[in-house]
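[1] Return atomic coordinates for the entry below.
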Amino acid sequence: MSVLGGSFAPVALAFGVLGLPGATAKTLSVVLAAQSVPMVAFMLFGGVIADRLPRQRVMMAGESMNTVAYLSLAAMFVSGWSPLPAMAAAAALSGIGMATLFPALIGLVPEVVPADQLQAANGLIGLGVNISRVLGVVAGGGAVVLLGSGWALVASASMFGLAAALISGLGRISPRRVTDGQKRQSVLTDLREGWQIFISKQWLWVVVAQFAVLVMALQAAHGVLGPVVAKQELGGAAAWSAALAAQTVGMIVGVVIAMRLRPRRPILVATLAMLLSALPYLTLGLSAPLWTLAIAFFLMGISHDIFGVLWNTTMQREIPPESLSRVSSYDALGSLMFGPIGLLVAGPVALAVGPKPALLGCAAIIVIVTLLALVSPDVRNLRAPAEAAAPPEELPVAVAVAGSDAR
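    Model prediction:
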């Protein structure tokens, strides 16, 4: 429900802002920046909060912040009173809410799911996220057309509110033990402890460093260069949408595969899977036909969700529960921090060398940084527990079943 609300919101927010009297692309940029900057800036503190307080309540607080933020934006659009500072403040509240949600979610899953069913639970979460993302993008556009941006944002806010109610329905979770010494620690001390754990795991910081560069290349290729070449050679938006639809199908298939996959070396398998991310940009750069591009995007979708499920499961097994949210916040911050640079440099590079050579460069960067990550012995050799690597006889059909089995 949270992802569904989040997928609804961008379309409604963009067209709501652009539909205001005197609004321009610059106005939209200010609102979106007001949302993204606090999200990145608050991510580490979100991890500290989720490690100090009950994660269930932290997630409810994050969903509630999103509810208030989007209801406020909806009221501005419906009423016609939409000063830019007020819109920016509401967007900033939403960004903080998202920064609160993610670290708490990663830490909450092991609290309600038995260790031997973590991978299945992460797979089910991924399946729900992918389906909700597709439904949200499609339904969000229709809601804006039929209801208007303001009322579409009311629907988005309602979904965040329902998500908070669903999280509260998890029931009572055994509280994590926090010593008096931990309670007296400063936020900076908590952050330093999280950082020390982060850098002590070679497989963790190596893959995050890999993703810092990989995401930069993905943002440039996926956000700017790919659509440019699709417009020039493949017929425009229809072809690009078909390729993205193939990626979405691949993501769903990837989750199903990941739920059954039990590799003895999960980080090695997850890292190797990311090599497939280079295929779409290699295909575009070589002017391959659309059906080839669709297959490449399908394989890319599979690789991303195999990585996501194996990565989250390994973190939940290897990182101490009391530090998991802080470490996951360093993971998120490090992986995403260079993404905006990719978006900024893609246009100038495309003008300097051409979009297709730039796409081939992005594909090469993805392959090189992935192979460099494999140089790390920990990335290659980290092993899953014996019971986790054994093929499961039957996977649970819902996270709720797993939770009840644990009790």
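
[2] From now on I want contacts and neighbour counts done on CA atoms only, so please keep to that.
    Noted.

[3] Mind listing what's buried along stretch 63-80?
    The neighbour-count check on stretch 63-80 (16 or more other Cα atoms under 10 Å) flags 63-78 as buried.

[4] Determine which two of these are furthest apart.
    E63 and V78 (22.3 Å; Cα to Cα).

[5] and the closest residue to P114 other than its chain neighbours, what does it touch?
    Closest residue in space to P114, ignoring its immediate chain neighbours: A406 at 5.7 Å, by Cα to Cα, 6 or more residues apart in numbering. Applying Cα atoms under 8 Å, 6 or more residues apart in numbering to A406 gives the contacts 112-114.

[6] ok, now V58?
    Per Cα under 8 Å, 6+ apart, neighbours of V58: 49-50, 100-101, 104.

[7] just L20 next, same as before
    Counting by Cα under 8 Å, 6+ apart, L20 has contacts 77, 82.

[8] just checking, V30 touches A88?
    Yes. The criterion here is Cα atoms under 8 Å, and V30 meets it with A88 at 7.2 Å.

[9] Comparing these two, which shows the higher neighbour count?
    Comparing V30 with A88 by other Cα atoms under 10 Å, the one with more neighbours is A88, at 20 against 16.

[10] In terms of helices and strands, where is that one?
    helix 84-112 (DSSP states H and E).

[11] Give the next helix or strand downstream of that helix.
    Next element after helix 84-112 (DSSP H and E): helix 118-147.

[12] Distance from the chain centre to stretch 38-51, please.
    Centroid separation for stretch 38-51 versus its chain: 15 Å, with Cα atoms, centre = their mean, to the nearest Å.

[13] Before we compare anything, build this one as well:
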Amino acid sequence: MNDQVRELWRNVDFRKMFTSRVVSNFGNGMTPIALAFGVLDLPGGNAGSLSIVTAAHMVPLVLFMVIGGVAADRFGRALLVGGTDLLGSIFVSISALAFLTGNASVPLLAFNAFVFGVLNALWYPAFTGLMPQIVETRLLQSANALVGMGANLALTLGAATAGFLVAAFGSGWAIMIDALSFFIAGCLVFSLRHLDRDAPTDEEKNVGIITQLKDGWVEFSSRRWIVIIVVSFAFFHPAFEGFIGVMAPVRAKEVLNGARDMGFMMAGWGFGGLLGTLAALRIHVKRPLLLAVGVMPTISFWIFSMAVPMPIWFLVLTAVISGIAIDVMYANWLTTMQTYVPEEAMSRVGAYDAFGSMIFAPMGLFVAGPFTKWVGTQTALVVAGTVALVAASVPLLSREVRTLTRADQ
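    I've put the predicted structure just below:
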């Protein structure tokens, strides 16, 4: 394994990709906390206001995801990943300036979130298909895990920093740091455009978008194990997104020390992700898909633990467990897809994966605020935890999911 890490680190393009994710995720660790408590601290700000802003980001992310997959396969993945990061830095900086100047409002933040959601919809499919252009197939799991490890360490530091920064100075400076991180990451990935020389030829680009969508659907739907997991995650994500985007910040403000304790939990989540990617880097199992789905039910522990009075150390511990589960799942899921799906179709299949998995997530965010206000935060957390637990457990009933082996075995 150490030999693979050294081999990866000698790859200049991989180093740029790694650095871009570390820099970007430091900012990504800050904004969820800064934005959530910034919205809650606005005049009249409440769970409903937070639902509007978070859902405004999620709706276009889901709606445009499949188009993003086609765009990535047609026009080049490095171009889209780098370009959307650079454009995203502009809109994130506008939100930061709005908080710093006292001009932040729910409509402005929702508009910026919507635009950023469109950019994310273009970014994600391109990102999932970029790594196979950078490293050989035999190095993919190590590459994904190493990038995830660095990204989660940065996420942990960003979240911990945000908790104190927001508590001391407000949301604006934390969000501005995120804008700067997007700019730096965008410049790094934009320099990888030479990888797009292997993108489709002009003749291939002349194939209609509808045809490419159909071809991507065939690749996606012909693999039953992908469909099963995507359907289950279509129900998992509304519960988890509603929790992390709305219920957890509201609960932290109600019964904990607000942004500071939310920062501790998010840092724990990031640290868990670091441990999860370390595990994925060292452990290559015969059935990676079984491992991926087997750890997912444990994510509900964090949701349930926030529904009852618990000390902050226990909540951080459950956040760590959730982080481990998510990144063990992600590394093994992504590697399985990247090895079974043809490279030229990876972005489109990744787009269908993300679209299907997140299709109900906007509804979860829209409902989370009003539902929390109606039944109370404690009951809302119990409901969200139950939905997440059941949805994450269903794929284990599939024999195909349990028995799929590594493509290289």
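
[14] Superposing both, give me the TM-score.
    Superposed pair, TM-score by TM-score structural alignment, normalised by the length of the first structure: 0.78. Supporting alignment: 385 aligned residues with a Cα RMSD of 3.9 Å.

[15] coming back round to it: could you work out the most separated pair of the contacts of V58 of the first structure?
    Among the contacts of V58 of the first structure, I49 and L101 lie farthest apart (Cα to Cα), at 10.4 Å.

[16] which of these two has more neighbours?
    The residue with more neighbours, out of I49 of the first structure and L101, is L101; 24 against 19, by other Cα under 10 Å.

[17] Map the more buried one onto the second structure.
    Correspondence of L101 of the first structure to the second structure, assessed by TM-score structural alignment: W123.

[18] Now do the same contact list for its match.
    68, 80-81, 84-85.

[19] Mind checking which of the residues you listed land in strands?
    Judged by DSSP state E, strands contain none of the contacts of W123 of the second structure.

[20] Count the neighbours of V382 of the second structure for me.
    With other Cα under 10 Å as criterion, V382 of the second structure counts 18.

[21] Please apply the same query to L404 of the second structure.
    15.

[22] Please report the distance of the residue in the first structure that it lines up against from Q202 of the first structure.
    Using TM-score structural alignment, the equivalent of L404 of the second structure in the first structure is L382. Separation of L382 of the first structure from Q202 of the first structure (Cα to Cα, to the nearest Å): 10 Å.

[23] What of A346 of the first structure?
    31 Å.

[24] quick one: which of those two has more around it?
    Higher neighbour count among A346 of the first structure and Q202: A346, with 23 against 15, using other Cα under 10 Å.

[25] The match of L101 of the first structure and V349 of the second structure, how far apart?
    14 Å.

[26] for V285 of the second structure, same thing?
    24 Å.

[27] between those two, who's got more neighbours?
    A count of neighbours by other Cα under 10 Å puts V349 above the other of V285 of the second structure and V349, at 31 against 13.

[28] What's the more buried one aligned with over in the first structure?
    Aligned partner of V349 of the second structure by TM-score structural alignment: V327.

[29] residues contacting its match?
    Contacts of V327 of the first structure (Cα under 8 Å, 6+ apart): 47, 194-195, 197-198, 319.

[30] And these, which is closest to L374 of the first structure?
    F198 (18.4 Å).

[31] Can you tell me the closest non-neighbouring residue to the closest one?
    V327 (5.8 Å).

[32] which element is that neighbour on?
    helix 324-336.

[33] again, but for A380 of the second structure
    Using DSSP H and E, A380 of the second structure falls in helix 377-393.

[34] For that helix, name the packing helices and strands.
    helix 224-242, helix 288-294, helix 300-305, helix 361-375 (3 or more Cα pairs under 8 Å, 6 or more residues apart in numbering; DSSP states H and E).

[35] Let's see that with 10 Å instead.
    On a contact count with 3 or more Cα pairs under 10 Å, 6 or more residues apart in numbering; DSSP states H and E, helix 377-393 of the second structure meets helix 224-242, helix 248-255, helix 288-294, helix 300-305, helix 361-375.

[36] thinking again about what came up before, average distance between the helix holding A88 of the first structure and the second structure?
    If you overlay the two and look at helix 84-112 of the first structure, the average distance to its match in the second structure is 2.7 Å (mean Cα distance after the TM-score superposition for the first structure).

[37] okay, the angle between that helix and helix 324-336?
    Relative orientation of helix 84-112 of the first structure versus helix 324-336 (axes from the mean of the first three to the mean of the last three Cα atoms, to 10 degrees): 130 degrees.

[38] which of the residues in helix 84-112 of the first structure are buried?
    Those would be 87-112, for helix 84-112 of the first structure by 16+ other Cα under 10 Å.

[39] rewinding a little: in terms of distance to I229 of the second structure, which of the contacts of W123 of the second structure ranks first?
    Once Cα to Cα is applied, the member of these that ends up nearest I229 of the second structure is G68, at 21.0 Å.

[40] any idea what that closest one aligns with in the first structure?
    That one, G68 of the second structure, aligns with G46 by TM-score structural alignment.

[41] For its match, give its distance to V256 of the first structure.
    30 Å.

[42] Compare these two (neighbour count), which wins?
    G46 (27 against 19).

[43] what element comes up after the helix holding A380 of the second structure heading to the C-terminus?
    Immediately after helix 377-393 of the second structure, counting by DSSP H and E, sits helix 399-403.

[44] compared with the first structure, how much does that following helix deviate?
    Mean for helix 399-403 of the second structure is 1.9 Å (mean Cα distance after the TM-score superposition for the first structure).

[45] can you list contacts of that helix?
    With contacts defined as Cα atoms under 10 Å, 6 or more residues apart in numbering, helix 399-403 of the second structure is touched by 223-226, 228-229, 286-294, 395-396.

[46] count of neighbours near the counterpart of G148 of the second structure in the first structure?
    Mapped onto the first structure by TM-score structural alignment, G148 of the second structure lines up with G126. Number of residues near G126 of the first structure (other Cα under 10 Å) recorded here: 23.

[47] which one is G126 of the first structure nearest to, not counting chain neighbours?
    V255 (6.4 Å).
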